[in-house]
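Coordinates for the following, if possible.
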Amino acid sequence: MASVSISQLKMGDKITQDVHTPLGSLLFYKGKVLLQRDLEILQAFLVTQVSVDRPEDYRKMKEIEEAQEATAGDAASPVSASFYEKYDKMVALVKKAFKDALVNEIPMMGLRSQLELLIADISDYNILTFIPRQMKEREYMYHNAVLVALTSYCLAKWQGIQQKELMQVALAGLLHDIGNAKVDPDILFKPSSLTREETEEVRRHTTYGYNLLKNVASLNEGVKRAALQHHEKIDASGYPLGVKANQIHQYAKIVAVADIFHAMTLDRTFKKGQSPYPVLEQLEEESFGKLDAEYVQTFIRKVTQFHHGMIVRLNDGRMGEIVFSDRNHPTRPWVSVNGVIINLVNERSLFIQEILLK
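From the prediction side, this is the model:
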């Protein structure tokens, strides 16, 4: 063990004592193996000395880096290997269900059983920071289905929906886009703008989905209506039926919030995902006449609730620590950067690009 100055640290050094920010928040736990981004964080917070153990063979550093990057979500919020395994299996089952929906019955028993196992570890799931370990091209809609299921479950619970209904809400999220199984993949994954006819075909995934689910006895009406109505809007400007707020099922309103958030933050074949904080602000704007304002406000308040001490990267590249959150502006906290407090409410050109540590 040796106390090493920051300038002498290398990727692969193993920390032997917890490291804290000047304000006392935990930066890294004892035992962490440092990656390049970690070295940048230490420098940004003016840490001068770190106690480390050094492996003798630095040829192994690349292997260490790749192994840690394979579990990318743990940088901001530790995610257990068990949760990732259950998540990956859930994605695989959803992918199979989309294929089965065209020729066979949807395998509801298997989907529900795996979803229950995944939700049993819901404490490992952080909506703002969770990143799938791997997401192949053209698998966006399967990952979106699983993430929308988990997020819908959380939002329903925060809204006080009865415990006995929470699994049905999660299933509504999981199956909301099942109708895409009947849409031509060449249209779904078309890199250029869709024609009017193609846009209409994509919109039919809502009615396709409802028809696939309407005779499934294990699903309640809310799950089926969510597949049909998750693109409806409060002001009746949505589709497929253009119904108003009081005609949109509660499950569909919940799924709509979760779906929009993940659609905007997930990487897609032809579009890189956005930072969650600007997306939350866009969701807030959408709540005026488009989405259910109560659900949107609950969602934003809850996902930003544990700000203090978070280590973040701003969109100008600087790293800092969240030191205060104004509940009237939950997406724009105060961030300490090298001892200087930046109030993001006033600095409108800046926003949180990435959460590095929680």
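
When you work out contacts or count neighbours from here on, use the C-alpha atoms and nothing else.
Fine.

gap between the residue nearest in space to the middle of the chain and Pro107?
Using Cα atoms, centre = their mean, the residue of the chain that lies closest to the mean C-alpha position is Ile127, 4.4 Å off. Going from Ile127 to Pro107 by Cα to Cα, to the nearest Å gives 27 Å.

To compare with the earlier structure, here is another sequence to fold:
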Amino acid sequence: MGKLYLGHELTPGSRLLRPLRDSSGHVLLQTGTILTERYLELIEQWGLQDALLLAQRPSEARIYDHVTRTHIIDAVLQTTIIDQLADIFNNITSEKALPIATLRNSAALLVREIVAHKHVALDLSALRNLDEKTFTHSLSVAVFAIASGVELGLQEPVLMELAMGALLHDLGKTKVSPAILNKPSHLSVAEREIIQQHPRWGVELLRERGYQTSNVLLGIYEHHERCDGSGYPLGSSDTQISQIGKITAVADFYDALTSNRAYRPAVAPHLVVEELIANSLTLFNPDTVWAFIRSLALYPVGSIVLLDNGERGEVIGYDREMPNRPRVLVTRDTADRELEIPFEYDLMQQLNRFIIKVESAT
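Alright, predicted model coming up:
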């Protein structure tokens, strides 16, 4: 059992027993969130330091269920979709017939596979091993988006449109110079203005080919829009952005930041999750952010991970509400020597420990 505390009375390691909401009822932090120093700073920034919160302090007992298994998307289906995307992207400006219909069939299989495993978190680690990064990103965004849509209760016809929009969201980049796309330093103002046209160009390219499905085109057009109006190409705000656009935006943001880019290395997943939560009242829709967080295995069970102190271990489970803080069975010490007696970290309790790298996936 928890108690009611004022926001400023809580300490790192406290666990929320009810969602933290703003004055409009939007969920800022979900039930089960373990409060780190960063989350406590956000509570103060949100002006909720004097709000009454039902929570448990670290010394109070708590019980929660861990996810102990995940699902990997069928490898043949992954490769098929990658090949179909390559065909479309490479031939969009030619007169060659595009396999849009066959991609739609593959997207239907992808949707059905994710729906069939909706009670098991999805493991995308295998995608990181595929060679074609551009199309791997598109597939990853589609899987993230579909899984988030399932969490939000979307029906299969809408999930299909969401999937197609996510798979084709970067199609407009075929009109951007590779020198800009692969530039290893910051873009100039002029280059940034060119990049910011790619959602518009993607829609135009499909319309020129006779493709008119509105929700698919919305996913492409709105995946860089932000709820506070700071996005592009239109600078639309919260109520002007479709649900499909909001879902695709979160999926694209996460996968882009956790992937290596020419101008920066990949950011650790737990840091990107915290960034999403921190921006869930400004850049992103909070319900969409939490649906995303609940749906996927950020650190799949069975993964070998490197901790910030140099120890290594295997992920053995995690709380579905906080997948960025799993349980890790430590098997090697800081000098990479095998331990005679392994021991466990529960990163929801050990707040001074965190994963810096996945060394091998399941």
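
Assuming the best superposition, what's their TM-score?
Aligned and superposed, the two chains score 0.67 in TM-score terms (TM-score structural alignment, normalised by the length of structure 1); 278 aligned residues with a Cα RMSD of 3.2 Å.

Identify the residue nearest Val337 of structure 1 in space, chain neighbours excluded?
Gly320 (4.4 Å; Cα to Cα, 6 or more residues apart in numbering).

Quick check: the one you found is in a strand.
Yes: counting by DSSP: H, G, I helix; E, B strand; the rest coil, Gly320 of structure 1 falls inside a strand.

burial count for it?
28 (other Cα atoms under 10 Å).

And for Pro99 of structure 2?
Pro99 of structure 2 has 13 neighbours, counted by other Cα under 10 Å.

Would you map the helices across structure 1?
In structure 1, the helices defined using DSSP state H lie at 36-44, 61-69, 81-103, 108-119, 140-158, 163-175, 185-188, 196-203, 205-213, 221-229, 250-265, 276-286, 293-303.

In TSV, list these along with mean neighbour count and distance to Asn315 of structure 1.
Formatted as TSV, the helices of structure 1 follow (neighbours: other Cα atoms under 10 Å; distance: least, Cα to Cα, whole Å):
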stretch	mean neighbour count	distance to Asn315 of structure 1
helix 36-44	16	15
helix 61-69	14	22
helix 81-103	17	29
helix 108-119	17	33
helix 140-158	24	25
helix 163-175	23	31
helix 185-188	13	31
helix 196-203	14	33
helix 205-213	22	36
helix 221-229	26	35
helix 250-265	24	15
helix 276-286	19	11
helix 293-303	18	20
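
Val111 is in contact with Glu156 of structure 2, correct?
Yes: counting by Cα atoms under 8 Å, Glu156 of structure 2 touches Val111, with 7.4 Å between them.

Setting aside sequence neighbours, what's the nearest residue to Ala262 of structure 2?
Pro184 (4.7 Å).

Quick one: map that neighbour onto structure 1.
When structure 1 is aligned by TM-score structural alignment, Pro184 of structure 2 is paired with Pro191.

Could you dump the helices of structure 1 into JSON lines and include distance to Ser336 of structure 1?
What follows is the helices of structure 1, written out as JSON lines (distance: least, Cα to Cα, whole Å):
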{"stretch": "helix 36-44", "distance to Ser336 of structure 1": "11"}
{"stretch": "helix 61-69", "distance to Ser336 of structure 1": "27"}
{"stretch": "helix 81-103", "distance to Ser336 of structure 1": "33"}
{"stretch": "helix 108-119", "distance to Ser336 of structure 1": "35"}
{"stretch": "helix 140-158", "distance to Ser336 of structure 1": "30"}
{"stretch": "helix 163-175", "distance to Ser336 of structure 1": "37"}
{"stretch": "helix 185-188", "distance to Ser336 of structure 1": "43"}
{"stretch": "helix 196-203", "distance to Ser336 of structure 1": "45"}
{"stretch": "helix 205-213", "distance to Ser336 of structure 1": "46"}
{"stretch": "helix 221-229", "distance to Ser336 of structure 1": "42"}
{"stretch": "helix 250-265", "distance to Ser336 of structure 1": "25"}
{"stretch": "helix 276-286", "distance to Ser336 of structure 1": "17"}
{"stretch": "helix 293-303", "distance to Ser336 of structure 1": "21"}
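
so which of these gets nearest Val19 of structure 1?
helix 36-44 (8.9 Å; Cα to Cα).
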